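Undergrad: predicted coordinates and the sequence they were generated for:
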Amino acid sequence: MFALPPLLPSTRAPVRSLARSLACVALIATGALVALATWYPGHCQVLLLLLPAVWSRARGRASAVAIWIGYYLAGARDIPLVCMRFFSGYGDLTRPEALMLGVSFWIAQACVLATPWAVLKPESDASATRHALCAAVATVLVTVPPLGIIGWLSPAYVASTLFPGWKAPGLVLGITAIACAASVSRGRFARQVATVLVILSLLARGVASAPVVPSRWTALDTRLGRFDQSSYASLYARTQQVQTSAQRAFSEGATVVVLPEEIVGLWRPAMGYWWRNDIQAFAAARRTLIVGMDLTASRTPLRYTDSAVVVGADHGRLDSRQPVPAALWRPSAAVSAIRGSLSQPYVTVAGKSVAFSICYEDLLWWPHWRILQQSPDVLVSLSNSWFDADLPLAHIQRQGVAAIARLSGVPLLRAVNR
């Protein structure tokens, strides 16, 4: 029998290159599948542990980062379409221009968020401790600013599934679980820690209970679409629609009503006049309205806060700690939202302490640091989703804020405009 001749050196390199390319494609596909199974249409956040596990076994930085590229591209797949709708809807860009900008954002965010995983990838023969430490550090880097400003889809969300109600310790244990996933196949100690984490997770899930929203608190979902603020006629029409919705909810027995983010747009003197009688009536009847609006901070350049404002029987305000980058938060532009302080305290409404999550904050961990340390009575989320209500992003956003509420052990009340 004739033996096949060995591959010539000139043919081995292309074969190895092809094999590496196919491996990267497979890893990108794996990351994408994890994103789909974890987030919408899937809802299994424990699968996030697969990412560091596969990452730690990959050979070379290119292979290691591929799984994260696939994960972030699939999880944030709506960015191009959202940009097209948002920027063309306000006339900032044409639809093709906005779509191309969105594609650029989509690719850039995946590369940026995958970078820590590439830089921190240990050598294949590195110790289990080094793999665990690098995975934990990378998780923190993509969860807190500056990278955390776009820190959606953080693997830290696994903490809410594993340790519901355990607040900051639960988040720390969740990051520890990520570290274990990256090192469990490399050392006995990591397997022992993983066993302890499984026991603690079963305990946490066993004793967890579903928090209950305070009685007679109501969040109103509206279908008013994009707000045209170009004329007083459109301003007044929207005001009447919002007032009618609030009055109807109060007439049905609610004592606290929550309306969506920016539902009344930029607060102007005319708005104060149109709302004056209603606010006085709410106060007299011991009723409270929580409404999303923009409040002017300076005229030139125009700076405003994206805020949740409490009126009626109670008074208070919380400004968004992170308005949507590029869409609302544009520090160098002539018009931009500004960020509220991270030290803003809870607002008291009807004797209850209230934490807020305003739109984009639903996707982030770091604006909610206080809720992981001190338990409020309720988490109120306000969102304006006229540009993405029919897209997976809207479901992913709801999953994100629900995970924050679940880890903190507080009830969630959410108002969305579509």
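TA: Structure received.
Undergrad: only C-alpha atoms from now on, for both contacts and neighbour counts.
TA: Noted.
Undergrad: and the gap between residue 169 and residue 372?
TA: Using CA to CA, to the nearest Å, we find residue 169 at a distance of 9 Å from residue 372.
Undergrad: and if you look at residue 64?
TA: The value you get for residue 64 to residue 372, if CA to CA is used, is 31 Å.
Undergrad: another one to put next to it:
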Amino acid sequence: MPVRWKSPLLILASIVCGWIGWSGEVLLLPLAMFFPLLWSKAPSRSIASLVAAGYFLAASRGLPRGVANFYSADLWPGLMLWVIASASFVIVHAVFWTKPRCGNTPGKEGTDAARGLRYLAVMMLMALPPFGITGWAHPLTAAGVLFPGWRWWGVGATAILLVVMTGRRWQIAVAVLGALYVWSATNWTPPKLTPGWISVDLKHGAELGRDGSLQYHRDLIATVRGTIAERPVALVVVLPESALGFWTPTVARLWQQGLRGSEVTVIAGAAVVDARGYDNGMVTISADRSNILYRERMPVPGSMWQPWLQWTGQSGGARVDFFGNPVVEVAGVRIAPMICYEQLIVWPVLQSMLHAPQVIVAVGNGWWTENTSIVAIQKASVFAWARLFGLPVVMAFNT
């Protein structure tokens, strides 16, 4: 292959990896694991940056359209945010890149060990705050497809494969990846369901949670009671993010009254507001009690989490607690809660797994993702992590 074609082909291949690997189909996630190979083969730091940018921008291609939908604006604000969001990913990969060694020629080029350690550092930085705040499309997510049920051993094995991809023996990693993929795809089964746990998807669009009327809540209660009537074994019913809008004592009492005569517990998304801002979270409601169950660890940066407000002494925006409440308990079951944006990044789910949950509960409000693959990518990520740790999963989305 002519040398002049190497750089364009590496960039093109990285775009293909990001586009197809993060298309929303869980079994295609392992394609993202070729990205470290392409990054390590870049002949210069500038090309390595373009390879990283191509992968990330392709993987997150739904962001411009999603932002335009959310703000009812044209594509330009979304395109700007798209590029800004890629900055941390590109910068980290550019800083830790080292020139590939050519044969046995000594020089300043990085050895396999040095390059592997550098990529290991990249993986960790893009999985944890602050860089991990925009650490979407992390190749480590593919662990659930390649090593279902391996739990932390699967995380480690995938990390080793990714590191080997950056060295001279990358062919071994590719061969192992191919064999594992064929085996996994042949034997793939979706995550288990939890007996008695039911999810209710809604199609309320942008109106979900914005209508605080009593009639809205009565209609939603009727939907829940209809679900219970159809599934008399129901113990817990899960509603999407923001389903209840603002959480108030009035809303709590209305729902408790609506659930009288049943033994079902409802988990629903709601916003808990005070003078300083709000928490995006989940609440639990039954006929005899209600309480705030979970406060989102990582709200969506920009649209929800606005740290500059606090820096300038203003109030407003969603609060963030990077490592708070990783596991909560409902009906005697320990759950790993994941709200919307947390399903796209790495550390919330891995932190929750450290606390041995029994089920993953993932909710989202994806009305703004129309004509994009964002919700499908969220679901694929959750399925992959659930399969990796052998856990049942319950998901509820509004579209």
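TA: Yep, that arrived. Since the model is a prediction, treat every value here as computed from it, not as a measurement.
Undergrad: TM-score for the pair, please.
TA: TM-score of the superposed chains, computed with TM-score structural alignment, normalised by the length of structure 2, equals 0.86; 380 aligned residues with a CA RMSD of 2.9 Å.
Undergrad: before we move on, the earlier item: pick out whichever of residue 64 and residue 372 of structure 1 has more residues nearby.
TA: residue 64 (27 against 22; other CA atoms under 10 Å).
Undergrad: what's the helix or strand for that one?
TA: In the assignment (DSSP states H and E), residue 64 of structure 1 maps to helix 61-75.
Undergrad: and for residue 310 of structure 2, the neighbour number?
TA: Residue neighbour count, defined by other CA under 10 Å, stands at 14 for residue 310 of structure 2.
Undergrad: in what helix or strand does it lie?
TA: With DSSP H and E as the criterion, the answer for residue 310 of structure 2 is helix 307-311.
Undergrad: elements contacting that helix?
TA: The contact analysis (3 or more CA pairs under 8 Å, 6 or more residues apart in numbering; DSSP states H and E) places helix 307-311 of structure 2 against no helix or strand.
Undergrad: can you list contacts of the helix or strand just after it?
TA: Downstream of helix 307-311 of structure 2, the first helix or strand assigned by DSSP H and E is strand 328-330. If you take CA atoms under 8 Å, 6 or more residues apart in numbering as the criterion, strand 328-330 of structure 2 is touched by 284, 293, 294, 334, 335, 336, 337.
Undergrad: and strand 328-330 of structure 2, which stretch of structure 1?
TA: The alignment of strand 328-330 of structure 2 onto structure 1 (TM-score structural alignment) spans residues 347-349.
Undergrad: got a list of what the counterpart of residue 102 of structure 1 in structure 2 touches?
TA: Under the alignment (TM-score structural alignment), residue 102 of structure 1 pairs with residue 78 in structure 2. Going by CA under 8 Å, 6+ apart, residue 78 of structure 2 touches 63, 64, 65, 66, 67, 68.
Undergrad: run the last query once more with 6 Å
TA: Neighbouring residues of residue 78 of structure 2 by CA atoms under 6 Å, 6 or more residues apart in numbering: 64, 67, 68.
Undergrad: just residue 332 of structure 2 next, same as before
TA: Taking CA under 6 Å, 6+ apart, we find residue 332 of structure 2 in contact with no residue.
Undergrad: off-centre distance for the match of strand 328-330 of structure 2?
TA: With CA atoms, centre = their mean, to the nearest Å as the basis, stretch 347-349 of structure 1 stands 24 Å off its chain's centre.
Undergrad: likewise stretch 184-191 of structure 1?
TA: On CA atoms, centre = their mean, the centre of stretch 184-191 of structure 1 falls 32 Å from that of its chain.
Undergrad: now stretch 371-379 of structure 1
TA: How far stretch 371-379 of structure 1 lies from its chain's middle: 18 Å, per CA atoms, centre = their mean.
Undergrad: residues touching that stretch, excluding its own?
TA: Residues contacting stretch 371-379 of structure 1 (CA under 6 Å, 6+ apart): 167, 168, 352, 353, 354, 355, 356, 408, 410, 411, 412.
Undergrad: and stretch 46-55 of structure 2, by the same measure?
TA: With contacts defined as CA under 6 Å, 6+ apart, stretch 46-55 of structure 2 is touched by 11, 14, 15, 18, 39, 42, 90, 94.
Undergrad: the last one matches what in structure 1?
TA: For residue 94 of structure 2, the aligned position in structure 1 is occupied by residue 118, per TM-score structural alignment.
Undergrad: count of neighbours near that match?
TA: 20.
Undergrad: now residue 238 of structure 2
TA: Neighbours around residue 238 of structure 2, by other CA under 10 Å: 26.
Undergrad: all strands of structure 1, in order?
TA: For structure 1, the strands defined by DSSP state E cover 217-219, 256-258, 288-298, 302-312, 316-319, 335-337, 347-349, 352-358, 378-384, 412-417.
Undergrad: now do the same contact list for the equivalent of residue 271 of structure 2 over in structure 1.
TA: Matched to structure 1 by TM-score structural alignment, residue 271 of structure 2 sits across from residue 294. Contacts for residue 294 of structure 1 (CA under 6 Å, 6+ apart) come out as 265, 266, 267, 305, 306, 307.
Undergrad: neighbour-wise, which one of the contacts of strand 328-330 of structure 2 leads?
TA: Within the contacts of strand 328-330 of structure 2, residue 337 tops the neighbour count with 29 neighbours, counted by other CA under 10 Å.
Undergrad: for the residue nearest in space to the middle of structure 1, give its distance to residue 145 of structure 1.
TA: Central residue of structure 1 (CA atoms, centre = their mean): residue 363, 0.5 Å from the mean position. Distance from residue 363 of structure 1 to residue 145 of structure 1, counting by CA to CA: 13 Å.
Undergrad: which bit of structure 1 covers stretch 374-384 of structure 2?
TA: The aligned range for stretch 374-384 of structure 2 is 393-403, by TM-score structural alignment.
Undergrad: same question but for stretch 152-161 of structure 2, I mixed them up
TA: So stretch 152-161 of structure 2 sits over residues 168-177 in structure 1, by TM-score structural alignment.
Undergrad: and which of the contacts of stretch 46-55 of structure 2 is nearest residue 197 of structure 2?
TA: Proximity of these to residue 197 of structure 2 (CA to CA) peaks at residue 18, which lies at 34.1 Å.
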